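Q: how would this look folded up:
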Amino acid sequence: MKQLTRSAALIAATGVVLGLALPAGAADGGAKRAEALKWTECEGEGLDPRQRCATVSVPMDYSEPHGRKIDLVISRIPSENPAARRGALLMIPGGPGGDSLSHPSDEGQKMPQEVRDAYDLIGFTPRGNAPSTAVSCDLETSDLAFSKLRPWPAADGSVTENMITAQRMSDACAENGGELIRHISTKNEARDIDRIRAALGERKLSAWGVSYGTYVASAYVDMFPHRTDRIVMDSNDHPDPVHAERAWLAAFEQGVEDVFPEFAKWASRPGNPDRVARTPQEVRSRFLELADRLDREPLPWPGANPPVLNGTELRQAMLTAFYDPDDFPSLARLIRAAEKGTVPPAPPSPPEELLQNYTAVGAGTICNDAAWPSDPAVYQKDVTESRAKYPLTAGMPRNAMLCAAWPFPPKEAPVTVSDRGPSNILLIQNERDVATPLSGALKLREALGRRAVMVVNDSTGHDAYLINGTPCGDGLVSRFLATGERPKKDVYCD
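A: Prediction:
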């Protein structure tokens, strides 16, 4: 472990955050209020038998707090040592569109004992996600393809079809999403989290936000700074991921460039049964050549959506595999097979109902958070520039999602991330992350200023803490959650 000095964008934070003398919920009789929640058995398989679920009612529209209510389903595994209990740790999921309802049973049980002793582990399904009050756009099945949800342009770089798709999908959301889809946003999720805190009877709330969950956590610490206890942000979003520059999507440009060299080194290693080429440089050139060939001569791919392997589907398979190095072999096998003119079986797809729900929540969040340009010329110019500079992603990160045709203007200004508020945030970040690259995480670190300390892992993959990080980084996060102790300055873990 050494002090992080690689970038001037990292602002060293001084001091150590120490735990308060009282548990976070002790000052106002929190435990008594929490009993008002009706905890029942959670639905689902493979859950820890200790996990229980309850429902919290919140306003659909916070500007009309006494109007229509919607339900949020939450889950809890209580502290394993009540004498050591500090409070509640909310697990904020990524996405947008993900949920953390099962996380107390899975991710939570990877935490060391002292963390599980200190907290009730809390999961939830954000507004719009089933089994909370759910929303769906009822999209055409073909529009649920990952290569449609990520807006890959045509083989020649044209965005014309993307604009048609955006209009069709946004029309479906407007027609089928009901009133709720207009009230799905990052700020409303932050408000919902504070209602969950209150329902749990906690004066303050600790949280572990992952990926898009770091943007939600950023909103929460800005909107409710004095309701926060210990906050961990893991795999960090650019602090302005959905504003005019569309930085959330654009992050894939750099993310792929950060991860591809690691894949290329692995895929050219002697003795690797899935070896693609003799050198890392050859891996890259062969991938680009294969994608170009498949754009011109696609292969049938039964069971896939769409049922062809073209250049776009190969690039999407690359993007998916780069989230976790454990998935490198599947990409290598696809490349090797496609070069021979064959295709391995298509990976199983999630149930359509789940994809419909996930997509609708994601669309509502991204499109309601901030306005996107509607002029095709804006996207065509950006895509052309991106294709020239970042050939691996072929212009996708600057293209038009369905937000380009979204019929509802944003109801409020985007999230603000600032350095005002308690210094109680620890950021954990992998150096090579396809979805939330270090370059964007450094922007969040800069925006938070003295409020945060950052730990960067010499590691590859999305989700840093306890999954794709380092023992050094895991230890620092666990210590912070259990004791409140942070590094005095930003740290690099190798």
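
Q: Every contact and neighbour count from this point should use C-alpha atoms.
A: Fine.

Q: what sits against residue 148?
A: With contact set as Cα atoms under 8 Å, 6 or more residues apart in numbering, residue 148 has these partners: residue 142.

Q: Mind doing that once more with 10 Å?
A: Contact partners of residue 148, counting by Cα atoms under 10 Å, 6 or more residues apart in numbering, are 142, 162, 165-166, 305-306, 312-313, 316, 401-402.

Q: what ranges do the strands span in the stretch 201-350 of the chain?
A: For the stretch 201-350 of the chain, strands defined by DSSP state E, counting those that start in this stretch occupy the ranges 205-210, 228-234, 299-300, 308-309.

Q: any idea which of the ones you listed is most buried?
A: Of all the strands of the stretch 201-350 of the chain, strand 228-234 carries the top mean neighbour count, a mean of 27, counting by mean count of other Cα atoms under 10 Å.

Q: Select, out of the strands of the stretch 201-350 of the chain, the one closest to residue 95.
A: strand 205-210 (9.0 Å; Cα to Cα).

Q: for the closest one, packing partners?
A: For strand 205-210, the packing partners by 3 or more Cα pairs under 10 Å, 6 or more residues apart in numbering; DSSP states H and E come out as strand 87-92, strand 119-124, helix 186-200, helix 212-223, strand 228-234, strand 425-432, helix 471-483.

Q: those helices in the stretch 301-450 of the chain, which residues are they?
A: Using DSSP state H, counting those that start in this stretch, the helices of the stretch 301-450 of the chain run over 311-321, 328-339, 352-369, 376-389, 438-448.

Q: Second input sequence below; structure requested for side-by-side comparison:
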Amino acid sequence: MAVLGLFGTLATAPATADEGSAPTAQVEWGECPEDTVAAAAPTVLQCATVPVPLDYADPDGNRIDIMISKLASQNPDKRRGVLMLNLGGPGSPGLSLPADLVSRGIPASVLDSYDLIGMDTRGVGHSAPVSCRFTADQDYGANIPPYAVDDAAVLEQARIAESVAEQCARNDDDGRLRHLTTANTARDLDRIRAALGEEKASFFGLSYGSALGAAYASMFPDTSDRVVLDSNIGDTALGQEGMRRFALGMEETFPDFAKWVAERHGSYGLGRTPAQVRDTYFELAGRLDEQPVAGLDGGMFRFGTLVSLYGESSYAAMAQLWQSLDTYDVDAVKAQLDADELAPADNNWSVFLAVTCNDSEWSEDVDTYRQAVAEDREQFPLFGAASANISPCAFWPHEPAEPRVEITDEGPSNVLLVQNQRDPATPHVGAEMLREEFGDRSRLLSVDGSGHGVYVFGDNPCASNVTTRYLVDGEMPARDKFCRA
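A: Take a look at the predicted model:
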């Protein structure tokens, strides 16, 4: 759930490989760290490190090591290159991703065509990790701000957000936080490509990975190969506007959950119609605003419901929690919350804040957030007063070191955008935005589906077939395409 001068030139001008010629492989593969071995089992991965500049404006200065993983193609006759992976965050570990895709049933033709390359991006896990030193008992429970029931709640969140920004600055012992940006990570991708001895690299990114992939394809059009961007943020950064779109996403996706629950009224008793289920949501949220149950307050309830919309596999557990709350079964609520308890996500949260705050300008005016919360509470009542609430980015100690990466329509037609019509975190409008910016470089594959993630993470055969054909055969749809449910 923890479910974003020279600098300007680096950010906005299409970049090419450092040497301008075919690279030579420089990677020495070996065993992966124990935690990656355990997460990937039974699939066996190889791991290696690639040195990159901490600050690309000072390429001869301090360097950090980026750890990458590989699941090699076992069919040399069909292998065509490498497919680099990033499935979100920013801040999520990624070394086990090749194995994760195998366990989810990625087609064998893709495994034959590519070496799958996972990685912990800069600042994450085994790649020069950073830490704000978050603790489990402090008043910061997620990077999406809590739902603000009134104006006073916004002011209280401002106090917390400012203290979090100060905490991150205080614990930035070696000055790495300011160098965690999407642009720098995209530069790391091209260094990894070169270190692997590849003239070009393909990329599959989902959620925040779509922003990273959009930056990579824009900065390195000549060395990016086939690019698939799934569940699209709509930009090369997760800024204030992208954060607010969570509210739209929840409004568009919640009806699918409500319909599922209403069809099972005999099992859960939460409403006979989707409208009644929606009423139950507001009733439970309001009740928890007044009196939390087993430590679960209204803000956490709303956030948990949002996360449950990521896929239908989560619907039953959330409906069960609603049922326990509706009957005020405190013991059952405690048991369900304990079953879902997660370890503290200090590193993930720290990287998320650093990247999202460094990537773009955030308003420093608290009144701006107060107004946004009031507007979105009315326009998007399910979640608007959360995603519009104030972030630590408003008080972040560093200004963006360079402008946000501009998406370019100059380059090969190599970007396939894949998007559910109803997505709680990255609504369809994000894919539409990227389609407009990339122009003829891209095609949009829209799916009559619900949830976060289409390719491999969804179950639409049309979307799977179109995406696989592109990755394996390079067959880009002639025009934007729609896949029925």
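
Q: what number of residues lie near the aligned residue in the second structure for residue 317 of the first structure?
A: Residue 317 of the first structure maps onto residue 304 in the second structure, with residues paired by TM-score structural alignment. Residue 304 of the second structure: 15 surrounding residues under other Cα atoms under 10 Å.

Q: swap in residue 73 of the first structure?
A: The number of residues packed around residue 73 of the first structure, counting by other Cα under 10 Å, is 22.

Q: can I assume it sits in a helix?
A: No - going by DSSP: H, G, I helix; E, B strand; the rest coil, the assignment for residue 73 of the first structure is strand, not a helix.

Q: What residue in the second structure is paired with it?
A: Under TM-score structural alignment, residue 73 of the first structure pairs with residue 67 in the second structure.

Q: Could you do residue 359 of the first structure as well?
A: Under the alignment (TM-score structural alignment), residue 359 of the first structure maps onto residue 349 of the second structure.

Q: does its match really touch residue 125, like I thought?
A: No - taking Cα atoms under 10 Å as the definition, residue 349 of the second structure is not a contact partner of residue 125, at 11.8 Å.

Q: Between the two, which has more neighbouring residues?
A: residue 349 (25 against 21).

Q: sorry, back to before: and the strands of the stretch 201-350 of the first structure as TSV, adding distance to residue 439 of the first structure?
A: As requested, the strands of the stretch 201-350 of the first structure are exported to TSV (distance: least, Cα to Cα, whole Å):
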stretch	distance to residue 439 of the first structure
strand 205-210	17
strand 228-234	14
strand 299-300	36
strand 308-309	32
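
Q: Which among those is found nearest to residue 171 of the first structure?
A: Checking those against residue 171 of the first structure by Cα to Cα gives strand 308-309 as the closest, at 26.6 Å.

Q: follow-up on the earlier one: dump the residue contacts of the match of residue 73 of the first structure.
A: 32-33, 47-51, 94-95, 118-122, 124-128, 192.

Q: change it to 8 Å
A: Taking Cα under 8 Å, 6+ apart as the test, what residue 67 of the second structure contacts is 47-50, 95, 119-121, 126-127.

Q: so of these, which ones are in strands?
A: Judged by DSSP state E, strands contain the following of the contacts of residue 67 of the second structure: 47-50, 119.

Q: So residue 406 of the second structure versus residue 219 of the second structure, what's the distance?
A: Note on residue 406 of the second structure: its distance to residue 219 of the second structure, by Cα to Cα, to the nearest Å, is 8 Å.

Q: so what's in contact with those two at the same time?
A: What both residue 406 of the second structure and residue 219 touch, as defined by Cα under 8 Å, 6+ apart, is the set 11-12.

Q: neighbour-wise, which of the two wins?
A: Taking other Cα under 10 Å, residue 406 of the second structure and residue 219 do not tie; residue 219 has more neighbours (26 against 17).

Q: List of residues touching the longest helix seen in the second structure?
A: Ordering each helix of the second structure by length in residues (DSSP state H) puts helix 240-262 first. The contact list for helix 240-262 of the second structure (Cα under 8 Å, 6+ apart) reads 144, 233-234, 268, 270-275, 277-278, 306, 309, 312, 315, 319, 362, 376, 380, 382-384, 386-388, 422-427, 450-451.

Q: residue in the first structure matching residue 179 of the second structure?
A: Match for residue 179 of the second structure (TM-score structural alignment): residue 183.

Q: wait, that match sits on residue 61?
A: Yes - look at residue 183 of the first structure against residue 61 with Cα atoms under 8 Å: they come within range, at 6.3 Å.

Q: Pick out whichever of the two has more residues nearby.
A: Legend: neighbour count by other Cα under 10 Å for residue 183 of the first structure and residue 61, higher for residue 183 (23 against 18).

Q: what residues are up against the more buried one?
A: Taking Cα under 8 Å, 6+ apart, one finds 60-61, 364, 368 in contact with residue 183 of the first structure.

Q: State the distance from it to residue 55 of the first structure.
A: For residue 183 of the first structure relative to residue 55 of the first structure (Cα to Cα), the value is 19 Å.

Q: same deal with residue 44 of the first structure?
A: Taken as Cα to Cα, the span from residue 44 of the first structure to residue 55 of the first structure is 16 Å.
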